[in-house]
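J.: please find the sequence and the predicted model below.
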Amino acid sequence: MKIMVPATTTNLGAGFDVFGLALDLFNEVFFSFDTDKTFIESTGKYAPDLESYDLFFEVFEFFEKKTGYRVPPVKIRQVCNIPVSSGLGSSAAVIVSALYIANVGTKANLSQRDLMKLAVELEGHPDNVVPAFVGGLVVCYQDGDVFDFERFELDFELTFLVPNFSLCTNNMRRVLPKEVSFEDAVFNIKNSCQFLAKIASGKLDDAFKYVEDRLHQSYRINQYEEMKEFVRAVVSKKPSYWFVSGSGPSICTDVKDVEGIPYLRDVLRLKVNNRGLIISK
């Protein structure tokens, strides 16, 4: 059996922990239960960047704990087309694919929404995992056990600059402040609301004028000299917009001239994926 799990970009600047967007770039995951021992292997451009398969096993254990079903031995081969630890949802893709595999293997028959709830509980941030399930632009809400989202279909292409260094998502979360100023909070509220209003009105080009952030990006950027240099070079090109994808280090921007940007590894021009998780028998 084969599934295709899309890359995602989250936050979109001002929409911290709320906005998530699925992209037209997929990890392909082939799996079979015709085995007596779990075996995982990877191919594809970014496979050499993988350090372990611990997250797959963590998801399987979480699924077993929450459902009471035992995940049987499984053979998994994934084609890694999503850059690893780059803010484009490589970890979310593993979580989504592992939950789907566990659901099939155990015959638990959980609904997609139930799988999303498990993914949100495990990952902690709905904007990271929900778009990978449903596609499009997702506006997420989570407060304790209350989880909700709305989805918008978009026809838009975005450019991502992927550097040759990676950042640990958990480390990037730890550097965020416990408190922010009232002024900065209002600034982000205004931008995120205006962004969403433009999306709802079909004014996609105008929406990206409102991605500037004051809540999280500067704290993450300033943690690493390489990240500061990378962002400084992008900003020097005078883009009409830019934002850190997820917790970084990739940058989404409309910069056309990338010459001279240090550490640059890949330039990915990706359309919005409105399909989400794709399942093939």
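T.: Nice, I can see it.

J.: when you work out contacts or count neighbours from here on, use the C-alpha atoms and nothing else.
T.: Will do.

J.: all helices for the stretch 51-200 of the chain, in order.
T.: For the stretch 51-200 of the chain, the helices defined by DSSP state H, counting those that start in this stretch occupy 54-67, 90-106, 112-123, 126-134, 169-174, 182-200.

J.: mind listing what the residue nearest to residue 249 when sequence neighbours are not counted touches?
T.: Closest residue to residue 249 apart from its sequence neighbours, by CA to CA, 6 or more residues apart in numbering: residue 86 at 5.4 Å. Residues in contact with residue 86, defined by CA atoms under 8 Å, 6 or more residues apart in numbering, are 162-163, 165-167, 248-250.

J.: pick the most deeply packed of the helices of the stretch 51-200 of the chain.
T.: helix 126-134 (a mean of 30; mean count of other CA atoms under 10 Å).

J.: helices or strands next to the longest strand along the chain in the packing?
T.: The residue-count maximum for a strand in the chain (DSSP state E) belongs to strand 19-32. Packing partners of strand 19-32 (3 or more CA pairs under 8 Å, 6 or more residues apart in numbering; DSSP states H and E): strand 2-10, strand 75-79, helix 90-106, helix 126-134, strand 137-143, strand 264-271.

J.: show me which residues of the next helix or strand after it are buried.
T.: Going down the chain from strand 19-32, the next helix or strand is strand 39-43, by DSSP states H and E. For strand 39-43, a neighbour-count test (16 or more other CA atoms under 10 Å) marks residue 42 as buried.

J.: hold the first one in mind and look at this next one:
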Amino acid sequence: MTFVVGPVSVRTPASSANLGPGFDALGLALSLHDDLTAEVLESKGDERLEITVTGEGAEDVPRSGDHLVVRAMNATFDLLGERPAGLRLTCVNAIPHGRGLGSSAAAIVGGIVLARALVDGGADRLDDRAAFQLAVDLEGHPDNVAAAMFGGLTIAWIDGAAAEMQRLETTVETTVFVPPEAVSTERARGLLPETVPHRDAALNAGRAALLIAALTVAPEHLISATEDRIHQSYRAGAMPESYKLLRQLRVEGIPTIISGAGPTVLSFARGIAERAPQGWAVHELAVDVEGALVR
């Protein structure tokens, strides 16, 4: 296997999953990005792993083979047949960690696409479908991964053992409210009940179908389409300020959801930054239509 000479860069978008009623299925890529650059070190005896991280999470992520981008890269190299002798990786992170904006999906997808680009003919040996399957295997859920890899609005599901997705076009604009404290996905998932009332499941199924229409052709239905009864309220105790903001904005008629497992709050609206609680970050974001992009 031949590695390319010189550095390769990949830009990977943030993503919001669930979007209200589309639990574990819907994802939306957002115009907030992590930038990754890597270079293979192939000098004889050069088995270094050099990692530089700036921006979000820089103080917390490991500088070792346990770094999520490196783990994804090594899984890709193994699938292609060979790991390089050494690797230099630079991460410039803008996606907040532990906030429900798909930082782990961005790292996994970015690592896979980056490793593939570092191999001569890598895109022919590992096509997008196989790369998507690997990303889902590493992440465990397809929703954020699909949006991060392909951009736009995505519907993702598991068919047997195979990860599948459908990409749709949307031109919605968003405002995201990011609280200063993180909430782990594991904790948020642990608050969900094993069963939900049949009427709530039925409502969510209808709202998820309506949401596809609202995001693509009928935005006037977004306030109804973003109603959820199977996950957001159950997680309120782990993110009370987020849930309070969610309720306030929806009462005002602004289509608003908890992004992913939270605690970020996402509204399908602009010009509402002043609604942010003190200490929260606010980003007005468009939909990222490119997905993971080799630069």
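T.: Perfect, thanks for sending it. All values reported here derive from a predicted model rather than from experimental measurement.

J.: hang on, the earlier thing: with residue 233 of the first structure as the reference, name the closest of the helices and strands packed on strand 19-32 of the first structure.
T.: With distances scored as CA to CA, the stretch of those nearest to residue 233 of the first structure is strand 264-271 (10.4 Å).

J.: what is the closest one packed up against?
T.: Short answer (3+ CA pairs under 8 Å, 6+ apart): strand 264-271 of the first structure packs on strand 19-32, strand 157-163.

J.: can I get those in JSON lines with distance to residue 199 of the first structure and mean neighbour count?
T.: Listed next are those as JSON lines, based on distance: least, CA to CA, whole Å; neighbours: other CA atoms under 10 Å:
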{"stretch": "strand 19-32", "distance to residue 199 of the first structure": "12", "mean neighbour count": "24"}
{"stretch": "strand 157-163", "distance to residue 199 of the first structure": "14", "mean neighbour count": "20"}
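
J.: PyMOL command to pick out the buried ones of the contacts of residue 86 of the first structure?
T.: Typed into PyMOL, the next command selects the buried ones out of those (criterion: 16+ other CA under 10 Å):
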select buried, resi 162+163+165+166+167+248+249+250
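
J.: return the member of the contacts of residue 86 of the first structure nearest to residue 130 of the first structure.
T.: The closest of the contacts of residue 86 of the first structure, once distances to residue 130 of the first structure are taken by CA to CA, is residue 248, at 18.7 Å.

J.: need the counterpart of the closest one in the second structure.
T.: Here residue 248 of the first structure is matched to residue 262 in the second structure, going by TM-score structural alignment.

J.: now do residue 10 of the first structure
T.: By TM-score structural alignment, residue 10 of the first structure lines up with residue 17.

J.: got the contact list for its match?
T.: Here residue 17 of the second structure is in contact with 23-28, 100-102, 143-144, 259-260 (criterion: CA under 8 Å, 6+ apart).

J.: again, but for residue 91 of the second structure
T.: Taking CA under 8 Å, 6+ apart, we find residue 91 of the second structure in contact with 34-37, 51-54.

J.: counterpart of it over in the first structure?
T.: Under the alignment by TM-score structural alignment, residue 91 of the second structure pairs with residue 78 in the first structure.

J.: save the helices and strands packed on strand 19-32 of the first structure as CSV, and put in distance to residue 197 of the first structure too.
T.: Putting those into CSV (distance: least, CA to CA, whole Å) gives the following:
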stretch, distance to residue 197 of the first structure
strand 2-10, 18
strand 75-79, 37
helix 90-106, 27
helix 126-134, 18
strand 137-143, 12
strand 264-271, 21
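
J.: out of these, which gets nearest to residue 62 of the first structure?
T.: Nearest to residue 62 of the first structure, of all those, is helix 90-106, at 9.2 Å by CA to CA.

J.: quick check: the closest one compared with the second structure, mean distance?
T.: Helix 90-106 of the first structure differs from its equivalent in the second structure by a mean of 1.8 Å after superposition (mean CA distance after the TM-score superposition for the first structure).

J.: ok, residues contacting that helix?
T.: For helix 90-106 of the first structure, contacts defined as CA under 8 Å, 6+ apart pick out 3, 5-7, 27, 29, 31, 33, 55-56, 59-60, 63, 69-72, 82-85, 109-110, 115, 119, 123, 128-129, 132-133.

J.: repeat that with 6 Å
T.: 5, 56, 71, 82, 84, 129 (CA atoms under 6 Å, 6 or more residues apart in numbering).

J.: what does residue 159 of the first structure correspond to in the second structure?
T.: That one, residue 159 of the first structure, aligns with residue 175 by TM-score structural alignment.

J.: my guess is that match contacts residue 265. True?
T.: No - in this structure residue 175 of the second structure lies outside contact range of residue 265 using CA atoms under 6 Å: 8.3 Å.

J.: now residue 8 of the first structure. Nearest residue, chain neighbours left out?
T.: The nearest residue in space to residue 8 of the first structure (CA to CA, 6+ apart) is residue 22, at 4.4 Å.

J.: could you do residue 210 of the first structure as well?
T.: Sequence neighbours aside, residue 191 is the residue nearest to residue 210 of the first structure in space, at 4.9 Å (criterion: CA to CA, 6+ apart).

J.: the second structure: which residue goes with the one you found?
T.: Counting by TM-score structural alignment, the partner of residue 191 of the first structure is residue 207.

J.: these two touch, right, its match and residue 223?
T.: No - the criterion here is CA under 6 Å, and residue 207 of the second structure misses it with residue 223 at 10.1 Å.

J.: the helices of the stretch 51-200 of the first structure into TSV, with extra columns for distance to residue 263 of the first structure?
T.: TSV is the format used below for those (distance: least, CA to CA, whole Å):
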stretch	distance to residue 263 of the first structure
helix 54-67	28
helix 90-106	20
helix 112-123	29
helix 126-134	25
helix 169-174	19
helix 182-200	29
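
J.: go through those and name the closest to residue 276 of the first structure.
T.: helix 126-134 (4.4 Å).

J.: relative to helix 112-123, how tilted is the closest one?
T.: 150 degrees (axes from the mean of the first three to the mean of the last three CA atoms, to 10 degrees).

J.: right, I'll call it a day here.
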